[in-house]
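Colleague: sequence and predicted structure are below.
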Amino acid sequence: MHLFDIIVMAIGLAMDASAVSMAAAASGYAKNRRAVFRLAFHFGLFQFMMPVIGWLLGTGFVSYVRAVDHWIAFALLAFVGGRMVREGIAGPGDGLHRDPSKGLTMVMLSFATSIDALAIGLGLAVMDINIWYPSALIGIITCAMSVAAIGIGKRVGAAFGSRMEIVGGIILIGLGLKILIPSLFWGA
């Protein structure tokens, strides 16, 4: 997997965390540096850990699925991307009622926004790609995008949160097609 592909995948995965970060800032919860650090650090950490967990789970049965690995990677990316698009179109729910940068709420949000990365880790295992470099890049990009989203959320508000999720979903579906199409036509 090329660096460009990893960066595009990382940006797509970071959209959920960015949308949550932006909403938190727009709601007035990311007022100080500690809250900004907690949000960005936890989102980045979970986005780093979840692909590793998915990869570890996936490496045990790679030899059984090598013939259909491109279909598995496409299905996982399309599923995750489709879910992100659907949630983005549905728009925000009731809003945030608790400070999302503290306690169990922070852990639950970090886990929820990184479930997609677990599926990506599984897909990377199926494609026999070493997980450490992509996973580190996913975590770093998520952290950076969360900080940027908080800055935007403070200035602009939550108006673009669901749109970011749609863009992230489209990016993941496109990456899935980029994996599938060469395998179908050129056997790559």
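Modeller: Everything's here; your move.

Colleague: rest of the way, CA atoms for contacts and neighbours
Modeller: Fine.

Colleague: and the helices in this structure?
Modeller: Secondary structure of the chain (DSSP state H): helices located at 3-26, 33-58, 62-65, 69-90, 103-126, 132-156, 161-186.

Colleague: of those, which stretch is the most buried?
Modeller: helix 3-26 (a mean of 24; mean count of other CA atoms under 10 Å).

Colleague: counting by contacts, list what that helix packs against.
Modeller: Packing partners of helix 3-26 (3 or more CA pairs under 8 Å, 6 or more residues apart in numbering; DSSP states H and E): helix 33-58, helix 103-126, helix 132-156, helix 161-186.

Colleague: 7 Å instead, please
Modeller: Using 3 or more CA pairs under 7 Å, 6 or more residues apart in numbering; DSSP states H and E as the contact test, the elements touching helix 3-26 are helix 103-126, helix 132-156, helix 161-186.

Colleague: list the contacts of it.
Modeller: For helix 3-26, contacts defined as CA atoms under 7 Å, 6 or more residues apart in numbering pick out 30, 39, 43, 100, 113, 116-117, 134, 137-138, 141-142, 145-146, 149-150, 152-154, 157-158, 161-162, 164-165, 168-169, 171-172.

Colleague: ok, structure two:
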Amino acid sequence: MLTIIEIFLIAVAMSVDAFSVAFGIGCSYNTPRHYFRLSWHFGLFQFIMPILGAFFGRILMRWVGNINIIAALILFYLAYRMMKESFK
């Protein structure tokens, strides 16, 4: 179970990420309707995605168990591919 500090740090990271993307996209629009729609959709997805992740994560946890080693290997592989591609 996550502590309150971990939940707060995740919330801050998600809000900074959403702010930067919304700011970049929002600079190209200039009507209040676009601002509202952009804010609404970002807020909605920032609310729904962690809930869906927790829900489906618990379901998958029953089938898979502790999958941290497989996840780490996948992340290392992706990092290796990204670094290899960046040096080309």
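Modeller: On my side now, so go ahead. Predicted model only: the values in this text are computed from it and were never measured.

Colleague: now what about the TM-score between them?
Modeller: Once superposed, chain against chain, the TM-score is 0.57 (TM-score structural alignment, normalised by the length of structure 2); 72 aligned residues with a CA RMSD of 2.9 Å.

Colleague: quick check: residue 118 of structure 1 touching residue 47?
Modeller: No - taking contacts as CA atoms under 7 Å, residue 118 of structure 1 lies outside contact range of residue 47: 8.4 Å.

Colleague: for the nearest residue to residue 183 of structure 1 once chain neighbours are set aside, give me its contacts.
Modeller: Distances taken as CA to CA, 6 or more residues apart in numbering place residue 70 nearest to residue 183 of structure 1, at 6.7 Å, with adjacent residues excluded. Residues in contact with residue 70 of structure 1, defined by CA under 7 Å, 6+ apart, are 179-180, 183.

Colleague: quick one: residue 70 of structure 1 and residue 164 of structure 1, what's the gap?
Modeller: Residue 70 of structure 1 is 27 Å from residue 164 of structure 1, where distance means CA to CA, to the nearest Å.

Colleague: same check, this time on residue 79 of structure 1
Modeller: In this view, residue 79 of structure 1 and residue 164 of structure 1 are 17 Å apart by CA to CA.

Colleague: now do the contacts for residue 74 of structure 2.
Modeller: So residue 74 of structure 2 contacts nothing (CA under 7 Å, 6+ apart).

Colleague: mind running it again at 10 Å?
Modeller: Counting by CA atoms under 10 Å, 6 or more residues apart in numbering, residue 74 of structure 2 touches 68, 80.

Colleague: how close does it get to residue 67 of structure 2?
Modeller: Applying CA to CA to residue 74 of structure 2 and residue 67 of structure 2 gives a distance of 11 Å.

Colleague: picking that back up, tell me the spacing between the residue nearest to residue 183 of structure 1 and residue 152 of structure 1.
Modeller: In terms of CA to CA, residue 70 of structure 1 sits 37 Å off from residue 152 of structure 1.

Colleague: over to residue 7 of structure 1?
Modeller: From residue 7 of structure 1 to residue 152 of structure 1 the distance is 21 Å (CA to CA).

Colleague: same question for residue 35 of structure 1.
Modeller: Applying CA to CA to residue 35 of structure 1 and residue 152 of structure 1 gives a distance of 15 Å.

Colleague: quick one: distance of stretch 115-125 of structure 1 to the chain centre.
Modeller: On the basis of CA atoms, centre = their mean, to the nearest Å, stretch 115-125 of structure 1 sits 10 Å off its chain's mean C-alpha point.
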